Structure formats: structure tokens, C-alpha cells
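>>> Fold the stuff below for me.
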Amino acid sequence: MSLHPTYTTRSSIAAANSLTPKRDMWAQILVVVSLISTVVINALANIVPFNGQTTGAISDSFPVYFVPAGYVFSIWSVIYVGLLAYAIYQARPSQRTNSLLRTLRWPFILGCIANSAWIFAWHYEIFPLTLILMLILLGTLIIQYTRLQIADRPDAVRLWSVHIPLRIYLGWITVATIANITILLYDLGWRGAPLNGPTWSAILIVIATFIGLFFALRLHDAAYTLVLVWAFVGIYIKFSNEPLVGYSALAAAITLALAAIVALRTNMVSPRHDANDLHHPLTSNQKIQ
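Modelled structure (predicted):
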């Protein structure tokens, strides 16, 4: 019997295994490059600005009731600092073959591409495309969030470098997706009939509140929930002269702030039962390391 097939198979496996670290290294580099590119594009969009208008000015040009006050968008600085911490953490040689980070890198890169493309679509007012890109970004974050949920409980460094930044990012993109939908519908000519704008805004606030309660009380995720609190306070401040919208946003902010406190207390009292343990049936030896 010839030994060549066995030799060839073993050689192929060895070659594939030797390529894996290189692929991981390139994925690490692409995470850093894609994040830096996204930050630069977002900054230039307002410095140049693209198509002669800033990102916020376009939002403010639509009389919709789910877009918070301008200062709320400063959360992007927090998001990008957190994502920079993530990019640096995953780029460390010691994390190159980490099985959890391997599952996060490509969705993250795709999310950065969607984020950057969204900026161009937004500034050139291609609003149907903006929603498609926003949903892609939201989808990549949900994938990453889900994979974090089935991972082993993180140490402090991984918690603050990976988990918290992605939780905050997902929280904000949840709000941004709802706002994007309202702006697209307005651009398409729909004014909410038979209901008016404030009523629809109140309904959306209620829906977002239930989403926040799920993350706070079921997943014990205070970071995600507090992002929604931040957004709802901004909606209240911007639309305090519109009672239905303002008071709905204020009630939502208070409700979710209390829920976030419950989530924090639960994690402190029962640290083993955090967002990574509560909702997945996997045992610890089945989880992603």
C-alpha cells in the first residue's frame, strides 16, 4: 500500500495549521485598521464636511421625535475609546489564537465597514441604504454579543476591554436603529397616520424600554441599559415642551435607571450569575474560552 496519500494528508493538515496563526495575525491587524478607518471617516464627515453638511445637522433637519439632543451623540467618544481598548486587547500576541476573540474579529470588521459606509449614505441622503447598513451593523453586534454571552466569565481586563465596550456599542446602535427607521419613514413621506408623531414616539419609547428591561433584568447588563437611559434623558431634554414625548422619555429613563441598579446589585451579590451565565444552557466546560 502506498504511503503517499497519508503523507499528503498529514502534510496538508500541517500546512493548514501553520497558516492559522498567520490568518489570526492578519485578522488582528484588520480589526485595528478597520476601527481606525471608521474613526477617521466619521471625523472627516464632520470636519470636511461630506456633502456640505454634518452628521448631526441631517438628523436635526427631520421633525421626528425619537432623535435625542445633540450632546447625547458625544457618547461616540466613549464608544470609540472602548473599541480602541478592544482593538488593542485583541491585537496582543497572547490573544492571537484566543477562541473567543477569533469568533468576534470578522463580525467586528464587517461592522466597521457597515459603519463607514453608513456615513457616506447618510451624508448623501440615501436613506434606504442607511437603514440596510444600520441593520447590518446591528446584526454584527448581536452576533458578537451572543458569542460573549456563551463565553466563560471574563476577568477584569477582558470585561472592560471587550465586554463593556461592545455592550455600550450595541446599546447605542439599538437607539440609532430606531431613530434611523423614523427618519427613513419620514423621508418616504409617511407622517404616522392615523397617529401623530408624538404618539408614535411614545410607542417607540415603550418598546425600547421593554428591550432595556430585558437586558437589565434577564441578562443583568447594566452597561447596555444605561446607554438607553442616556438617550432617553436626551429625548426628554430636547422635547420637554412636548408633554407626551418628554414625560414618556423621562419615565423610561427613570425605569431603566432603576433596572440598571438592580442589575448591578445582582452582579455584586451573585457575581457568578452575570450576563454571561443566566440565559445559556451550556456548562462551563462547553463554553468558549
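
>>> all contacts plus neighbour counts: C-alpha atoms, from now on.
Fine.

>>> got the buried residues for stretch 200-219?
The neighbour-count check on stretch 200-219 (16 or more other Cα atoms under 10 Å) flags 200-202, 204-206, 208-209, 211-213, 215-217, 219 as buried.

>>> and this one, so I can compare the two:
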Amino acid sequence: MKTKNSDFVRQILVTVSLVVCIVGSMIGVGVFGGTPIAQAAGGALSADSTLLAPATPAFSIWSVVYTGLVAFTVWQWLPSQRSNPRQRALGWVVAGSMLLNAAWILSVQAGWLPVSVVVIVALLAVLVMAFLRYSRTRASSWVEAVVVDGTLGLYLGWTSVAVCANIAAALKAAGFSGFGLRPDVWSVAVLAVVAVVGIALAVKGHGRLALAAAIAWGLVWITVGRSADAPQSTPTAIAAAVAAVAVLGAAVIVRTRTTAAPVRVRGGRNG
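Below you'll find the predicted structure:
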């Protein structure tokens, strides 16, 4: 009975967190009297604020992520999912991520850029925790693979890029001079780290395509932004494009090998 009650509390918390997250997102796009994120905090997070800011169309991925979170919330209410070990491992974490999402939007609305960095780093950590948990097992159906693995993969992938843009914006607002190094040097170095992290996640997650696709999406729009809009930076644009190809390519290669591996093991003569 205690376990059943815990499952019900988890389902309720996920649902309430979704509502808070959606209300926060509405504030973040200017509804309910809020200021659009691109204009909040003095425009620190606009598409032309730093070299690591993705072009405006990149942020449309949030509509897909939010749709996925709604689907996740509905999915976890199905009778078959109430006591599902995957849901028990993920529900609390996903709820936490949605509350942090709303907290991030409100911190930006308030102009608290240093606080927004702390919140988005915490969000990234929570999403990595979710990734490690759902990567331990396979989804039981293609629907679960899309609703759970796909949604959380997109969420983590995009946040991995967004955290870099957020930190860059906060540093610029704080007057960080880069220790005398050119901004291009810093941006290329950060993008190299993103590529390494993306490849590592591809390996750890057995080639999760949604995760890699979201990282690549953000990186491609950094390429577009630095090629077409101010501040322009050819080194940054090239580095972002190379990183996008590297992350997506690694995921495809790992996934292909992972899919083929059981066949070689069962055959016993092909490895």
C-alpha cells in the first residue's frame, strides 16, 4: 500500500510540475505580462548577444520538448505505467527538471543572470541523472521510446547547448574580458568541449539519436547565427558545424554497432 501511495504522489507531482513548467514558459514568451526571454535581462540572452547564442529559430525546439513533456505526463498516468520501474526511477527527476525549468525562466525575467546560470546548471545535472537512469534499460515499446527516451533526450541535448549560451551571456554581462584571449578562442574551446561531451553521451547512451539530434540542432543554429548575424565569427561557425557533425555521426555509428552486436553474439561465428 505504501508503494502504491508513493506512485500516486509521484504521478501528482509530475502533473503539478508540468503545469508550473507550462505557466513559466508562457511567461517566458510574453504571456501573463512576462517579457520574452530574448528581451529579458537587458537582452543578454538574445540571438545576437554572444558568439555562443543560437539563431532565433533554434528556440522552436522548446515547443517539441514541451509537447513531449505533456505526453510523458499523460503516459505516466496509464495503469500499466503506475508501478513501472522506469517511471519510478524517472518521475521524481523529470518533475524536478520541470520545476527548475520554470525557475530558470523566472530568474531571467527578474534579470538575475548569475542565478539563472546556477539554475540551468542544476537543470543540466538533473537531466543527466535522468539520462543515466533511462539508459540502463530499453523502452518496452516504440511509444515509450518516443514519449520517454525521445522527450528526455531532446530536453538534455538542447539544455547542453543552452547552458553554454547562458554562461557566456552571464560572463559578458559581468564584464568578463576573457583574460586577454579573443572571444573566438573561447567560443571554439567551448564548442570543442560540447563535442566531446556529446560524443561521450552518444557512447554512454548507446547512440540515442534524439539526444544527439538536439545537440546538433543547437550547434547548427550557432553556425547560422555566427555566419549570418552579428556578432559574426567564421571560426565559431566552423567549429559549431564540425561539432554538430561529430556528435550526430558518433551517435549514428554507436547505434549501428549496438544494433548489430546481438546478431554477432548469437551467431558466434561472425565476431
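
>>> picking up where we left off before, farthest-apart pair in the buried residues of stretch 200-219 of structure 1, please.
200 and 219 (27.6 Å; Cα to Cα).

>>> residues in contact with the counterpart of residue 164 of structure 2 in structure 1?
Residue 164 of structure 2 maps onto residue 178 in structure 1, with residues paired by TM-score structural alignment. Applying Cα atoms under 8 Å, 6 or more residues apart in numbering to residue 178 of structure 1 gives the contacts 66, 204.

>>> Which secondary structure state does residue 178 of structure 1 sit in?
Secondary structure assignment for residue 178 of structure 1 (DSSP: H, G, I helix; E, B strand; the rest coil): helix.

>>> how close does the spatially most central residue of structure 1 get to residue 185 of structure 1?
Nearest to the geometric centre of structure 1 sits residue 170, at 2.3 Å (Cα atoms, centre = their mean). Using Cα to Cα, to the nearest Å, we find residue 170 of structure 1 at a distance of 23 Å from residue 185 of structure 1.

>>> Please apply the same query to residue 211 of structure 1.
22 Å.

>>> And for residue 132 of structure 1?
13 Å.

>>> Kindly report the same for residue 269 of structure 1.
45 Å.

>>> neighbour count winner among these two?
residue 185 (15 against 10; other Cα atoms under 10 Å).

>>> In structure 1, where's the longest helix?
Within structure 1, and with DSSP state H defining each element, the longest helix by residue count is helix 4-47.

>>> hmm, who's touching the next helix or strand after that one?
Sequence-wise, the next helix or strand downstream of helix 4-47 of structure 1 (DSSP states H and E) is helix 55-60. By Cα under 8 Å, 6+ apart, the residues outside helix 55-60 of structure 1 that reach it are 45-46, 67, 70, 119, 122-123, 183.

>>> just how off-centre is helix 55-60 of structure 1 within its chain?
20 Å (Cα atoms, centre = their mean, to the nearest Å).

>>> which bit of structure 1 covers stretch 53-70 of structure 2?
Under TM-score structural alignment, the match for stretch 53-70 of structure 2 is residues 67-84.

>>> Please point out which parts of the matching stretch sit buried.
Applying 16+ other Cα under 10 Å to stretch 67-84 of structure 1 flags 67-69, 72-73, 75, 79-80, 82-84 as buried.

>>> first vs last residue of that stretch, how far apart are they?
26 Å.

>>> for it, the distance to its chain's centre please.
Counting by Cα atoms, centre = their mean, stretch 67-84 of structure 1 is centred 12 Å from the centre of its parent chain.

>>> Repeat that for stretch 255-264 of structure 2.
27 Å.

>>> Going by neighbour count, list what's buried in it.
Going by neighbour count (16+ other Cα under 10 Å), the buried part of stretch 255-264 of structure 2 is residue 255.

>>> How about stretch 46-57 of structure 1?
Buried-residue list, stretch 46-57 of structure 1, by 16+ other Cα under 10 Å: 46, 50, 54-55.

>>> same check, this time on stretch 219-239 of structure 2
219-227, 232-233, 235-239.

>>> Cross those against helices and list the overlap.
219-227, 235-239.

>>> that older thread, can you tell me which of the buried residues of stretch 46-57 of structure 1 comes closest to residue 127 of structure 1?
For the buried residues of stretch 46-57 of structure 1, the nearest to residue 127 of structure 1 is residue 55 (12.8 Å; Cα to Cα).
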